[in-house]
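**Q** based on what follows, work out the 3D shape:
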Amino acid sequence: MENLPKDLWHHLAEEDVFEALKSNHHEGLTKQEVEERLRLFGPNAITAQKPVPAWKRFLLQFHNPLIYILLVATVVTFFLKEYIDSAVIFGVVIINAIIGYMQESKAEEAINSLKKMLSANANVVRDGKRISVPATELVPGDIVYLASGDKVPADLRLFENRDLQIDESALTGESVAVQKERAQLEKDTVLADRVNMAFAGTLVTYGQGGGVVIATGDDTETGKIAHMISEAVSLDTPLTQKIHAFSKILLYVILGLAAVTFLVGLFHGQDWVSTFMAAVALAVAAIPEGLPAVVTITLAIGVRRMAMRNAIVRKLPAVETLGSTTIICSDKTGTLTENQMTVQKVFAGDQEYDLSGSGYQPEGEVKPVDGTALTSLPVALRECLVAGLISNDSDLIQKEGLWQVQGDPTEGALITSGLKAGLDRDALLQTHKRLDVIPFESDRQYMATLHHFDEQQNVIYLKGSLERTLIRCKDAQDAEGNPLALDRDKITAMAEKFAAMGLRVLCLAMQRVPKSETTFDRFHSQEDAEQLTFIGLQAMIDPPRAEAIRAVATCQRAGISVKMITGDHALTARAIAEQIGIAHPEGKEEKHRVLTGRELAEMSDHELLAEVEKVAVFARVAPEQKLKLVTALQAKKHVVAMTGDGVNDAPALKKADIGVAMGIAGTEVSKEAADMVLTDDNFATIEGAVEEGRNVFDNLVKFITWILPTNMGQGMVIMVAILIGATLPVLPVQALWLNMTTAVFLGLMLAFEPREPGIMKRMPRIPDSPILSGEMMGRIVSVSTLLLIGAFGLFQWALAQGETEEVARTLAVTLFVVVQSAFLFNCRSLTISLFRTPIFSNPWIWGGVGAMLLAQLAFIYTPLMNTLFQSAPLTLQHWGLMLAYGVVVLLLVEVEKAFWRARKARKTKTSERTGSSEQQSLS
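**A** Got it, this is the predicted structure:
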């Protein structure tokens, strides 16, 4: 038992399987054998990932350079005996940690939810008796019997099959239930094509079967996926990576400046204690205490906005990550498509018809391909649709406003096509009562039903594969039902045409028989005779969502590449990709071809890296290959979003920069592994998520561009004062007041800034690019310099006018508030002119400026604040000077923005002229 043939069970002959497992399909295992194997293999359960302790997860929230800065600020202000400020800063740290802890997903939940994939009980044969046992007690070698509605309890090699069909979409991505067979398969058969196997967690939709357990628990295909989820490393998002790098640089710069300031003060012979406190003041002034809190709050606002757009974000930075996305890897079934089989083409009476509508909803119409309307159903078309309606064991039901199929999805599609033509199925079943049936079997490849027709005769309807049905036909019908010579070549060509469109083709035939013929006895005895009349073809597909087509086009315009990664067949995947716009029929380039799982398996890592960016459609892909594709794209420096709904998608969802799960059709495993869940299962929602993500990043850049001049300006003011041996214009406690109040009342308002026009026409940000461009860094330095000139100048002017140090410092501090309020309006857009930005499109800005004004008035004019912050009342003359300087700064920034816009416009015109000249020379 220790040397079982791993991953070759589908290739072995049935007798070799039983021999390897030391089992017998009549007697099963004995009680003693089960006990021994339970000790050897363990219970049939997936091992849960060891969870990270709650305390450790909470402490990890503090593992961030910006948080280190805040903790240093807390300690410094505490030793300065500014206990209130110390408590406020530490409160920001704690709130930030709590929000992060609450929002971060728990990876172990993805593993634990996989336990639900195993059924509670299983029907087994032990000691020669069929009994029901808990699924957790199954062991390799157990004989298990399956029936319609059962969840497969372990991985099985099938040895008995009675029309067994299993829905494996959650595991393989295959949109249609798989018809199982007992055939011995080739060694290299991919997972989705192993029709002689049944896999743990999949659902039996039809028929019955029996199999021998070949793997349990962690060794099942579902268990292997659980292992991949636990091993997949969740990467830092682009935002967190950039914030970490930015924070480290900021930390080193602040500490370096403080050290230089201290040494310069000592060099000038100043008292070391006062020099040290000045260095501390510089550090406290330069630390942007509000940055981590505002980053978190801005992301939380993005989360709320996304929830309103049907996307639930489970990890805060995921909102911004979508804005950075360069590639979306999408599953096909249920994500880009309806996950509902739909008949789109009918060929009957030597004529081709189109059917409109999608899914199981019986709304749509049948029209000839030339688009003309039908005043009545031609006889041949009606016969073809009736055959699909009543030679059928499934049913359509309406549940909570949605049409669903009970039974086989293919049969559900046939019912819908008949209802679209106005046929009454219930009435037909009454007038054409079923007398006998030949169920569908894989070796037969057809289903036949015998019905009452009229007082003289009965009728046989048969539906099945083209190959097995057409050979039994002797003639055909014209549109009006008159006999027509059978043109096998034309019918085969039409079927091939439909198949090339990715459609699944069913052939339908009929035969009128005497009234006395009420069973299929004679039909069986003449199985090789050409006795049927060909009545038509019905061709179906799981159609693409209309909104997904629009969303893919929008993403492509935004420079985001969309790739389809599916477990479905290559032809079907290609057809859907063409309809959606991921691939194009006329495309000759690499990106328009389909790469299969078998081809992927034969590629080396180096070959995959060379191909992965070129190909847009990947079909018959195994779960581990999805993970491999995401990893390869990340190795090419792409920010990858992965969408999916099945268990097979979970490892790739967790590995991707952002995993997007489907909320309705998605399994619990996929939802737990994802960063974001779409409540409407609509790929189009991702378009809104990308748009919202870009807006979140825009607003964060606006905030950082706005806040840094405050800190840099304060630091420069203090440093210049120390260098020239002057009195400090801003005290540490006043710097803290500035940093916290302006960040909350002014800077935070930028988080509510609406999306700028054309946000989805931009190319994605280059993943390695810094948060701030050279243009923004120049603006930060220029505004910081203006603050230095204004604050230091006003401070020295006030002292020269005989004002007290308290009044002079209050002037300097308030000037920062006035200039930052003016600069806030500049930062509503970093490129568009303030005078072209709708003035009331963000009312929060006005509310923030008003709140800041009230807070600053309290800082200036209330005795308590004068005592706490060493401030003093100002005169109207002082206010006039500050407001005038604020207007000057606002206008200078707008002039600088105009300069950059003009420069970009010139570059664009130059590149257009260059391109036009090259085109003319080529012509």
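**Q** all contacts plus neighbour counts: C-alpha atoms, from now on.
**A** Noted.
**Q** how about the contacts made by residue 361?
**A** By Cα atoms under 8 Å, 6 or more residues apart in numbering, residue 361 lies in contact with 402, 403, 416.
**Q** report the contact partners of the last one.
**A** Neighbouring residues of residue 416 by Cα under 8 Å, 6+ apart: 342, 343, 360, 361, 362.
**Q** about what we covered before: of the contacts of residue 361, which belong to helices?
**A** residue 416 (DSSP state H).
**Q** can I get the contacts of residue 361 in TSV with distance to residue 211?
**A** Shown next, in TSV, are the contacts of residue 361 (distance: Cα to Cα, whole Å):
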residue	distance to residue 211
402	35
403	34
416	35
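**Q** circling back to that earlier point, most neighbours among the contacts of residue 416, which one?
**A** residue 342 (31 neighbours; other Cα atoms under 10 Å).
**Q** show me the contacts for that residue.
**A** Residues counted as contacts of residue 342 (Cα under 8 Å, 6+ apart) are 358, 359, 360, 413, 414, 416, 417, 540, 541, 542, 543.
**Q** let's compare: structure for the following, please.
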Amino acid sequence: MPTVPTSGNVPHGLAAHEVLLSLDTDGEHGLTTEEATRRRERFGPNLLPATAGAGVVTRMLRQFHHPLIYVLIAAGAITAGLGEFVDSAVIFAVVVVNAIIGFVQESKAEGALDALRSMVRGEASVVRDGREEKVPAEDLVPGDLVRVAAGDKVPADLRLVRPAELRVDESALTGESAPVVKDEAVLPEPTPMADRRNMAYSGTLVTSGSGTGVTVATGARTELGRIHRLVGSAQTLATPLTEKLSWFSKVLTVAILSLAALTFGVGVVRGEKPVEMFTAAIALAVGAIPEGLPAAVTITLAIGVARMARRRAVIRRLPAVETLGGTTVICSDKTGTLTENQMTVRAVWTPDGEYEVTGSGYDPDGELRDGDANVVTAEASEALRWCLLAGAGCTDAAFVLDGGRRTLAGDPTEGAMLVAAGKGGLPPEQVTTACPRIATIPFTSARGYMATLHHDRATGDHVVLVKGAAERVLAMCRAQLTADGTAVPLRPDAVLAATERLAGRGLRVLATAIGPGHGATAPRLDEDALPGTLVLTGLQAMHDPPRPAAAAAVRACHTAGITVKMITGDHAKTATAIAGHLGLIGEGPDGRVLTETDLAALPAERYPDAVDRASVFARVSPEQKLRLVKALQARKHIVAMTGDGVNDAPALRQANIGIAMGTGGTEVAKEAADMVLTDDDFATIEAAVEEGRGVFDNLTKFIVWTLPTNIGEGMVILVAILIGARLPILPTQILWINMTTAVALGLMLAFEPKEAGIMNRPPRDPGRPLLTGALLIRILLVSALLVGGSWWIFKWEEAIGSGLTEARTAALNLFVTVGVFYLFSCRSLTRSMWRIGPLSNRWVIGGVTVQALGQAAITYLPAMNHLFRTAPIGAQSWLRIVAIAVLASLVVAVDKRLRRTA
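**A** The predicted structure is shown next:
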């Protein structure tokens, strides 16, 4: 039985015949059908295994495992015990709805693994028993001889044995924007995956050429399978909001149970009946539980989701809305995220001048401009014309219409040269018609150039067009072309200087040349005859351009106190150039560019600090991306990770919020992410962060608004028990206050517009508690006013001869009226309601109107009086209630003013 090399380190370090020998297979005839069947039984199908997960029932029950849910379930049970079955049903409905939402979102997240598994399905061309045949890709086994051609998806990890001008697009796996030229040369074992030219990996795409390779890994053993395991092992982290709410819920639960136990104990010690004290303890618990909080959280997040959708950001998991608001670091993939993933010629150099090329990507709109910024065409210079012709004619790429969309079939570099020729007045179809191709010398990494023989119909002659690496083409040239078409002696120093200058701008430089085609006689393209016969026409310099709005978005993030780091599988020089255009590289040590080699050499204790200080990470593998995110999280950062490829999926899932590209992103990345950008625009992240900050503000406002009422209700019951007095407010009345005000008043804060300057402040400190000390003091101030005010008005009403029912009705209305006035104060936690406009949130006005009608009903309708044991009260009572509410508003206003001036 063969010894299968490990895909990660051995096959690329062995000669092709050694790999064939170790796999006990034939390099010409492949495996026999019988042997392939035996190996499939041993190694299993070429599929990524489904990760064993919790069952449906377990995942549903897990949604109830949260302290706040425990509190709500207890509240529902207590309310049912009091006979208030309608209110109990509402509470339990909130619990069930929250559980369903969590269950659905968790189920969607599991789709990331399914998307990965689908990438290796399809058919493969395999040689068995000496015959080539098509088999399902899942039937491939180690040792199978597989043949791939342009347009094929590589079905397994292959050690190439006979590549023929093979180029493979590995961007989804490595982040490298340009297709990789493959050969069969033996490589050192430490060679990074992105540089393993003798390997073709499962899930990547063949862009040109063909090749034969021996299967060295299938299914979970492939590089794609390794990423699959990383995705499965990456922890889906709790968001800052859920972590803080969990802590808040635990504290609240302990406080409620302690106060209820104290109430019961004090009453029994004082000689009260245990049953009555148990009822009082239940009343205290009901009053202290913020029943509306889960609904408020869900609805506020849902409103944030809707707002973000209008700004082209689709949220897949509700808490991600809030997480964005607390983001301190955005780790952005380069290719397709900060850049367009479309190579673009930026400059054309010819021996008689240099031309700027405008436009971006594969969009044909653009033009050529000379040194005086004048628009020119190919006719302006023979050197320019032949430089563009060589780029457009010496190519295997072409643009096709796919569903009405213009897409490139072939190498992005060749696509860029086709577009540049079109901008110069030489559209590809015209080049093909005017100079049809007759013969080709294809590009190889060893050769360093591509040459094609064409028939120039305008002159009847034949011409050779060449493009390739500047040094290689230059070595074959005898002369250079001038603007009038004259061949003059070659000036290699000037050509090399121009090459270095353009490369220093982060551009990839290719040289073009022309050669004789033996006139009108029988044409022949002879590789050995080319050196010393070519005439240099010029240089074309290109890059994968940054997205138009990316630089502005990066600046906006910096203004908001958010650090942006670029993480890419591309080369350090290319990454540095793009980072410079985007303003990512700063002065001093914070502008460092680290490669995977640099990161691997860092001691563990220095790793987090180095990662925190660096701006650009180049040539980074999926494991390193994952490690980078974890290191930043260890530094207490809230990390957002953007990406579009398969290689980004593990880090997307590990990050506090994963952001995938909707148009250019793979399904794997989308399924692993918490948010998908429908326009693939990095600038949309800025808008999403703004919405996220607004959501967290509104949630905080709701909590600051609702807690005084709950604390006040609980303390009123506790005081009554401690002093042996009658309850100023009954449990059923407490339920009325909590349920109606939460819906009619508190939830209106979810619609509060974002405050001015929200993006000019730094991100929230991840270690900062949900409620700051200043907000806690404000909550306690309002709570004390409610306790004192309700007792004062209760005793006042009794003192002037009102009955017990009227006195309790006054206390009930006091709680609600103070809540109304306090609601306007909570619309901003730092500014006065007059500065933000009392009427600027129409939802609040509508909610107050609904609550006022409800209070009129419970106070004056006989049926409601009977149900809630209330009674009508007079105008004097209302004046006293409003006076206390105004006092509470003034206290809050003074507190805000003092803290602004402190």
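**Q** is it possible to get CSV of the contacts of residue 416 of the first structure that adds secondary structure and distance to residue 153 of the first structure?
**A** Putting the contacts of residue 416 of the first structure into CSV (DSSP: H, G, I helix; E, B strand; the rest coil; distance: Cα to Cα, whole Å) gives the following:
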residue, secondary structure, distance to residue 153 of the first structure
342, strand, 31
343, strand, 33
360, coil, 30
361, coil, 33
362, coil, 36
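**Q** between the residues you listed, which is closest to residue 151 of the first structure?
**A** Using Cα to Cα, residue 360 comes nearest to residue 151 of the first structure of the contacts of residue 416 of the first structure, at 24.4 Å.
**Q** what do we get in the second structure for that closest one?
**A** By TM-score structural alignment, residue 360 of the first structure lines up with residue 362 in the second structure.
**Q** spatially nearest residue to the counterpart of residue 87 of the first structure in the second structure, not counting backbone neighbours?
**A** Superposed on the second structure with TM-score structural alignment, residue 87 of the first structure falls opposite residue 89. Nearest residue to residue 89 of the second structure, sequence neighbours excluded (Cα to Cα, 6 or more residues apart in numbering): residue 76, at 7.3 Å.
**Q** surely that neighbour and residue 95 touch.
**A** No: taking contacts as Cα atoms under 8 Å, residue 76 of the second structure lies outside contact range of residue 95: 9.5 Å.
**Q** who has more neighbours out of those two?
**A** Neighbours of residue 76 of the second structure and residue 95, each counted by other Cα under 10 Å, are more numerous for residue 76; the result is 25 against 21.
**Q** that's a strand at the more buried one, yeah?
**A** No: counting by DSSP: H, G, I helix; E, B strand; the rest coil, residue 76 of the second structure falls outside a strand, being helix.
**Q** look up how far residue 83 of the second structure lies from it.
**A** Separation of residue 76 of the second structure from residue 83 of the second structure (Cα to Cα, to the nearest Å): 11 Å.
**Q** so the spatially most central residue of the first structure, which of the three states?
**A** Nearest to the mean C-alpha position of the first structure, by Cα atoms, centre = their mean, lies residue 660 at 2.1 Å. Assigned state for residue 660 of the first structure: strand (three-state reduction, three-state DSSP).
**Q** show me what contacts it?
**A** 641, 642, 643, 644, 653, 674, 675, 676, 677, 678.
**Q** now with 10 Å?
**A** Applying Cα atoms under 10 Å, 6 or more residues apart in numbering, we find residue 660 of the first structure in contact with 311-313, 318, 322, 328-330, 641-645, 649-650, 653-654, 670-671, 673-678, 681, 683, 686.
**Q** the match of residue 87 of the first structure in helix, strand or coil?
**A** Classified using three-state DSSP, residue 89 of the second structure is helix.
**Q** wait, doesn't it sit right on residue 72?
**A** No: contact criterion Cα atoms under 10 Å: residue 89 of the second structure and residue 72 do not qualify, at 11.3 Å.
**Q** between residue 76 and residue 95 of the second structure, what contacts are shared?
**A** Joint contacts of residue 76 of the second structure and residue 95 (Cα under 10 Å, 6+ apart) are 70, 89.
**Q** and the residue in the first structure sticking out farthest from the centre, helix, strand or coil?
**A** Within the first structure, residue 802 marks the point farthest from the mean C-alpha position, 64.9 Å out by Cα atoms, centre = their mean. Under three-state DSSP, the three-state class of residue 802 of the first structure is coil.
**Q** restricted to strands, list the contacts of residue 342 of the first structure.
**A** 540, 541 (DSSP state E).
**Q** out of the contacts of residue 342 of the first structure, who has the most neighbours?
**A** Most crowded among those, counting by other Cα under 10 Å, is residue 417 at 34 neighbours.
**Q** so how far is residue 180 of the second structure from the aligned partner of it in the second structure?
**A** By TM-score structural alignment, residue 417 of the first structure lines up with residue 420 in the second structure. Residue 420 of the second structure sits 22 Å away from residue 180 of the second structure, taking Cα to Cα as the criterion.
**Q** now do residue 258 of the second structure
**A** Going from residue 258 of the second structure to residue 180 of the second structure by Cα to Cα gives 67 Å.
**Q** these two: which is more packed in?
**A** Ranked by neighbour count (other Cα under 10 Å), residue 258 of the second structure and residue 180 place residue 180 first, with 22 against 13.
**Q** I'd assumed residue 195 was in contact with the more buried one.
**A** Yes: at 8.4 Å, residue 180 of the second structure counts as touching residue 195 under the criterion of Cα under 10 Å.
**Q** alignment lookup: residue 77 of the first structure to the second structure.
**A** Using TM-score structural alignment, residue 77 of the first structure sits opposite residue 79 in the second structure.
**Q** which parts of the stretch 551-700 of the first structure are strands?
**A** In the stretch 551-700 of the first structure, the strands defined using DSSP state E, counting those that start in this stretch lie at 561-565, 594-596, 617-619, 640-644, 658-662, 676-678.
**Q** whoops, the stretch 301-450 of the first structure was the one
**A** Per DSSP E, counting those that start in this stretch, the stretch 301-450 of the first structure carries strands over the ranges 311-313, 327-330, 342-348, 351-355, 366-368, 395-399, 402-406, 434-438, 446-452.
**Q** okay if I get those as a markdown table plus distance to residue 515 of the first structure?
**A** Formatted as a markdown table, the strands of the stretch 301-450 of the first structure follow (distance: least, Cα to Cα, whole Å):
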| stretch | distance to residue 515 of the first structure |
| --- | --- |
| strand 311-313 | 60 |
| strand 327-330 | 54 |
| strand 342-348 | 26 |
| strand 351-355 | 31 |
| strand 366-368 | 33 |
| strand 395-399 | 28 |
| strand 402-406 | 32 |
| strand 434-438 | 11 |
| strand 446-452 | 8 |
